[in-house]
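**Q** sequence plus predicted model, see below.
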Amino acid sequence: MSGALLVAGTTSDAGKSVLTAGLCRWLARRGVKVAPFKAQNMSLNSMVTSDGAEIGRAQYMQAQAAGVEPKAIMNPVLLKPGSDRRSQVVVLGRPVAEVDAMQYGAHKERLREVVAASLGQLRAEYDVVICEGAGSPAEINLRAGDITNMGLARAADLPVIVVGDIDRGGVFASLFGTVALLEPADQALIAGFVINKFRGAAELLAPGLDQLKALTGRPTLGVLPWKLGLYLDSEDTLALDAPRPDARAPYGRETLRVAVIRFPRISNFTDLDALSCEPGVAVRYAASPGDLADADLVVLPGTRATVNDLAWLRERGMADEVVRRAREGRPVLGVCGGFQMLAHEIVDEVESGAGRAEGLGLLPVRVTFERDKTLGRPSGTAYGEPVIAYEIHHGIAEVEGGEPFLDGCRTGSVWGTTWHGAMENDGFRRAFLADVAGVARRDFTAAPDVSFAALREATFDTLGDLVEEHLDTDAVWRLIERGVPGGLPVVPPGGPRPTDK
């Protein structure tokens, strides 16, 4: 078979990525060869495939949930914002242009062909493809050029499930309004709804589900319960605003407190997920000097705008606090863009065009931005432990001293590296945290039996369980196997609107 469906959402962060991963794990456990697909993704969280292609981190994660090798065709178009109006365009894993919002339209026809070819190739190679939309399909101002929501569904004749986040409030209005705003030909592909993040009495929800079906002619295929801790490779910073699991030990001398600076263009903040999994490690995101006051470790994470986010750090007064901490011998870690900020000099004619800029001067490093992007899956050792990581950067760091640390260096209590994902290596993570705890004079000892990979696999299985237990899987399978059911009614005011040419 060559079945497929599209998971759309009423909003960003409604649960599309998580449901897509759950459907992939559910199908994989049934022996189905399944692949994820997102035609166009706007995200600063990305990953490098084994053959050196850059794709959205969420699609990489979904492929892992499906038990298949991640490929560039699973996310053929990736947009990486560098400002509110400009983004780098990555096509089939390689950067091809830097455009503003209006210029991007000129690329759409070519990208539409790339998307169609990628989906076609996946459908030829796999039994089922679970597609994920972007944002909301009811963004009618963008419908004419859409290649990832209803534009994709129309082109490939995909049945569409719309996910709504009940925790935000107004879920029935969101689901009804999403359908009603679509033109009739788009409405004809909306096959049902899924309500996400429900907590409460199911009997109180049931009358609303009945009324929604009466109003739209479409069933609710399932109600997924609220589940704390399912923070799997989020696409955007909205996920940072959601409640996150607390450390499993109370604050005290045995708790290691980590403050991660939340840059405006923070990228690959999934680097810190492995720290959050450690018992006794409390991770929080910081946006002011006071947020750093009691931290044992301050992390400067990746960013898509190194020089501009460094200026933001200085404007906030946080740069002075980071420098003061480092000079007092308190631990600081920089990763990729954060590592570049720790250098004494940055020369950037590529990302910001700022030319020569002064870094924080905490590491003996000079950074020069190159036009060609470095994409790789490096490996090495640190603290006597093996490390497998990935790298995505334009800045080339020339290390001029200090102690070796992965591909970067360490000076006193300051560490820096361009390698993402290093903390996912259990032995290295434990050794690094032990070193930090010693410098910070904490009585913290990392748990010897925490496996990040095992925890991730357990989460995938939890997602598969949620799909099996709370979705009408027979109905979902019929959609995959048979496509869109006929005779779905039009929901007013769905009238003629601009469509794809």
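**A** Ah, there it is.
**Q** for the rest of this, base every contact and every neighbour count on C-alpha atoms.
**A** Fine.
**Q** gap between the helix or strand harbouring Phe460 and the chain center?
**A** Per DSSP states H and E, Phe460 falls inside helix 452-470. Averaged C-alpha coordinates place helix 452-470 at 18 Å from its chain's average position (Cα atoms, centre = their mean, to the nearest Å).
**Q** could you identify the helix or strand that succeeds it?
**A** helix 473-482.
**Q** follow-up on the earlier one: tell me what the helix holding Phe460 is packed against?
**A** Judged by 3 or more Cα pairs under 8 Å, 6 or more residues apart in numbering; DSSP states H and E, the packing partners of helix 452-470 are helix 16-29, strand 220-225.
**Q** in it, what's buried?
**A** Phe452, Arg456, Thr459, Phe460, Asp461, Thr462, Leu463, Gly464, Asp465, Leu466, Val467, Glu468 (16 or more other Cα atoms under 10 Å).
**Q** touching, the fourth one and Leu23? I think so.
**A** No - the pair formed by Phe460 and Leu23 falls short of the contact definition of Cα atoms under 8 Å, at 9.9 Å.
**Q** quick one: the lengthiest strand in the chain to chain centroid distance?
**A** Ranked by number of residues, the top strand in the chain under DSSP state E is strand 365-376. In terms of Cα atoms, centre = their mean, the centre of strand 365-376 is found 23 Å from the chain centre.
**Q** what's in contact with it?
**A** 48, 52-54, 95, 340, 342-351, 390-401 (Cα atoms under 8 Å, 6 or more residues apart in numbering).
**Q** among those residues, which lie within strands?
**A** Secondary structure of those is defined by DSSP E; positions in strands are 48, 54, 95, 345-348, 391-399.
**Q** skipping adjacent residues, who's closest to Asn268 in space?
**A** Leaving aside its sequence neighbours, Asn268 sits nearest to Asn45 (Cα to Cα, 6 or more residues apart in numbering; 4.3 Å).
**Q** take the one below as the second:
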Amino acid sequence: MKGALLIAGTTSDAGKSVVVAGLCRMLTRRGVRVAPFKAQNMSNNSVVTLDGGEIGRAQALQAQACGLAPSVRFNPVLLKPGSDRRSQLVVRGRAVGTVGARDYFRHRQQLREVVAAELASLRAEFDVVICEGAGSPAEINLRATDLANMGLARAARMPVLVVGDIDRGGVLAHLFGTVAVLDPEDQQLISGFVINKFRGDVELLRPGLDRLTELTGRPTLGVIPFAEDLWIDAEDSLSTVADAPVGRPLPPVGTEWLTVAAIRLPRISNSTDVEALACEPGVSVRWVSEPSRLFDADLVVLPGSKATVDDLAWLRRTGLAAALTARAAAGKPILGICGGYQMLGRRISDTVESDAGVVEGLGLLDLDIEFADPKVLRRVSGRSLLEGIPLHGYEIHHGRVRRSTDNAWLELAGAPEGSVSGAVWGTHLHGLLESDEFRRMWLRRIAVAAGRSGFVVADDVSVAAIRSDQLDLLADLVEDHLDLPQLERLIDEGAPVDLPTLTAVAASASR
């Protein structure tokens, strides 16, 4: 097998990332040398690669599905939104500036060359490259600057499958409309459809699929059922909804639950940090956005942010800042990660991200933060200063600690890191809670601080193993529910040469 395939979606969060991950894992299990590729991602969920850059979290998971280390090659252009109008532009893993829509238009030719070079390199090295689109190819207002959908498919002559999420309703209209609004040249590459998250008897859907084929001249290559156990590594911000649970909590080992409230910041970044907690039996994690949900929780997590100063102001407007202060005064545990850690300090000096100058923090930790270039990007190992337990993670931040009187609780690469004061903990380290032995130790401390004597930490939970099981589940879903011979033909041979334009099919069907 030799070739490439683009997985597009009718909407954001339609299932592109998980279908790509499932295809990558399925092909890898069959001995195919496969690599993922997303030309341009817009996400604040990112990871640091072994080559010292940052890419979207989904591409790191897809790389793992292929048995590969994360690399900037798999996501050469990353946009990290800091506001509704401006995003940090990351090219080949490095931040090169902040852009708006008009600025980005000026960069398009240079970025197109970067994308083309990386894709060509991967196609030369691997048997198959499975590409993920961005948003929807039906965003025709952005077609002139498109690097990740039909612009990429046209440039590389790749067949395209469009994924639709039936959970959102109207999936057949979404699939039809996605093709209908495209130029005839783009339509020629849309080779079929995949329906995601189906519940019930697929035969009830069959007449609609048959009619969709009549109207578009394109088959549905599979209907993937809803999988309740599939939840880890949700990249899109649409998946991080306030008052929604994280994962599927397992019953406690002991007699009590431990409850975690994770604050859903407007510009949240690396929301996946809390997923490691949700892997633990008896730990219930929920996203929250209003103050009353903080008082009863055993632990509150203040996660990272791509707009630290703006999200700090939001905490104050919503009353969440006052609730955090009340928790700290009562000795109830709080954990701040990266941007959340910075907000817990006394002062933030920011002339890089928001250009706000000096801003007062929450004052729950005695530290000062100064934003500076270049951005800190590193994967790092270390140990806990509490019990000497080894740990690992990665850092992505502009903010530096310039002054701190609180005790450090971590040691990274031989240097102290993080701050703890009473029941308030802070660190710049993402992925910290994926270190299994460390997480168990720390949760025991949190349970004691929260007065949960009946909570027992399981001694056999492995986040890495759970993530691997999730990838195998995705591969099983793809293998069991997609037309693999037809899929393989698309990869080997490209889009069928006789695909009609939708206008021609519709005219024929109406006669």
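**A** Noted; the coordinates are in hand. Being a predicted model, the structure only gives us computed values, none of them experimental.
**Q** related to what we said a few turns ago, what's the match for the residue nearest to Asn268 of structure 1 in structure 2?
**A** When structure 2 is aligned by TM-score structural alignment, Asn45 of structure 1 is paired with Asn45.
**Q** name the next helix or strand following the longest strand of structure 1 along the chain.
**A** Taking DSSP H and E, what comes next after strand 365-376 of structure 1 is strand 379-382.
**Q** which elements pack onto whatever helix or strand comes next after that following strand?
**A** Beyond strand 379-382 of structure 1 on the C-terminal side, the first helix or strand identified by DSSP H and E is strand 385-388. If you count contacts as 3+ Cα pairs under 8 Å, 6+ apart, strand 385-388 of structure 1 packs onto strand 379-382, helix 426-440.
**Q** buried residues, strand 385-388 of structure 1. List them.
**A** Val387, Ile388.
**Q** how close does that strand sit to structure 2?
**A** Here the mean offset of strand 385-388 of structure 1 against structure 2 after fitting is 0.9 Å, by mean Cα distance after the TM-score superposition for structure 1.
**Q** what's the matching range in structure 2 for that strand?
**A** Counting by TM-score structural alignment, strand 385-388 of structure 1 corresponds to 389-392 in structure 2.
**Q** list the contacts of that stretch.
**A** Arg379, Val380, Ser381, Gly382, Arg383, Ser384, Gly431, Leu432, Glu434, Ser435, Glu437, Phe438.
**Q** now do the contacts for the spatially closest residue to Val241 of structure 2 that is not a sequence neighbour.
**A** With sequence-adjacent residues excluded and distances taken as Cα to Cα, 6+ apart, Val241 of structure 2 is closest to Trp287, at 6.6 Å. Trp287 of structure 2 makes contacts with Thr240, Val241, Ala242, Asp243, Ala244, Pro245, Val246, Ala261, Ala262, Ile263, Arg264, as judged by Cα under 8 Å, 6+ apart.
**Q** let's see that with 10 Å instead.
**A** Counting by Cα atoms under 10 Å, 6 or more residues apart in numbering, Trp287 of structure 2 touches 240-246, 260-265, 271, 274, 293, 300-301.
**Q** how many neighbours does the equivalent of Leu265 of structure 2 over in structure 1 have?
**A** When structure 1 is aligned by TM-score structural alignment, Leu265 of structure 2 is paired with Phe263. Using other Cα atoms under 10 Å, Phe263 of structure 1 has 23 neighbouring residues.
**Q** which residues in structure 2 does stretch 285-304 of structure 1 align to?
**A** With TM-score structural alignment as the criterion, stretch 285-304 of structure 1 aligns to 287-306.
**Q** surely Val77 of structure 2 is in contact with Gln40?
**A** Yes - here Val77 of structure 2 reaches Gln40: they are 4.6 Å apart, a contact under Cα atoms under 10 Å.
**Q** overlap in contacts of those two?
**A** Ile55, Gly56, Val90, Val91, Leu111, Arg112, Val115, Leu147, Ala148.
**Q** hmm, the fourth one is touching Thr98, no?
**A** Think Val91 of structure 2. No - in this structure, Val91 of structure 2 is not within contact of Thr98 by Cα under 10 Å, at 11.5 Å.
**Q** okay, these two: which has more neighbours?
**A** Per other Cα under 10 Å, whichever of Val91 of structure 2 and Thr98 has more neighbours is Val91, with 22 against 17.
**Q** quick one, what contacts the more buried one?
**A** Counting by Cα under 10 Å, 6+ apart, Val91 of structure 2 touches 40, 53-55, 72, 75-79, 97, 111, 114-115.
**Q** hmm, 7 Å instead?
**A** Applying Cα atoms under 7 Å, 6 or more residues apart in numbering, we find Val91 of structure 2 in contact with Pro76, Val77, Leu78.
**Q** Leu238 of structure 2 now?
**A** So Leu238 of structure 2 contacts Asp13 (Cα under 7 Å, 6+ apart).
**Q** give me the longest helix you can find in structure 2.
**A** Using DSSP state H, we find that the single longest helix of structure 2 is helix 101-125.
**Q** show residues contacting it.
**A** Ala39, Arg73, Pro76, Val129, Thr145, Leu147.
**Q** where does it end up in structure 1?
**A** Residue span in structure 1 matched to helix 101-125 of structure 2, by TM-score structural alignment: 101-125.
**Q** give the buried residues for that stretch.
**A** For stretch 101-125 of structure 1, by 16+ other Cα under 10 Å, it's Leu111, Arg112, Val114, Val115, Ala116, Ser118, Leu119, Leu122, Arg123.
**Q** quickly note the distance from the residue most central in space within structure 2 to Ala475 of structure 2.
**A** A centroid search over structure 2 (Cα atoms, centre = their mean) returns Glu235, at 2.0 Å, as the residue closest to the centre. Distance, Glu235 of structure 2 to Ala475 of structure 2, by Cα to Cα, to the nearest Å: 18 Å.
**Q** before we move on, what about Val115 of structure 2?
**A** The value you get for Val115 of structure 2 to Ala475 of structure 2, if Cα to Cα is used, is 27 Å.
**Q** what's the answer for His107 of structure 2, then?
**A** 37 Å.
**Q** and for Ala8 of structure 2?
**A** Ala8 of structure 2 sits 18 Å away from Ala475 of structure 2, going by Cα to Cα.
**Q** and if you look at Arg379 of structure 2?
**A** Arg379 of structure 2 is 28 Å from Ala475 of structure 2, by Cα to Cα.
**Q** which element, helix or strand, includes the aligned partner of Ala60 of structure 2 in structure 1?
**A** Aligning on TM-score structural alignment places Ala60 of structure 2 opposite Tyr60 in structure 1. Assigning secondary structure by DSSP H and E places Tyr60 of structure 1 in helix 57-66.
**Q** how far off centre is that helix?
**A** On Cα atoms, centre = their mean, the centre of helix 57-66 of structure 1 falls 10 Å from that of its chain.
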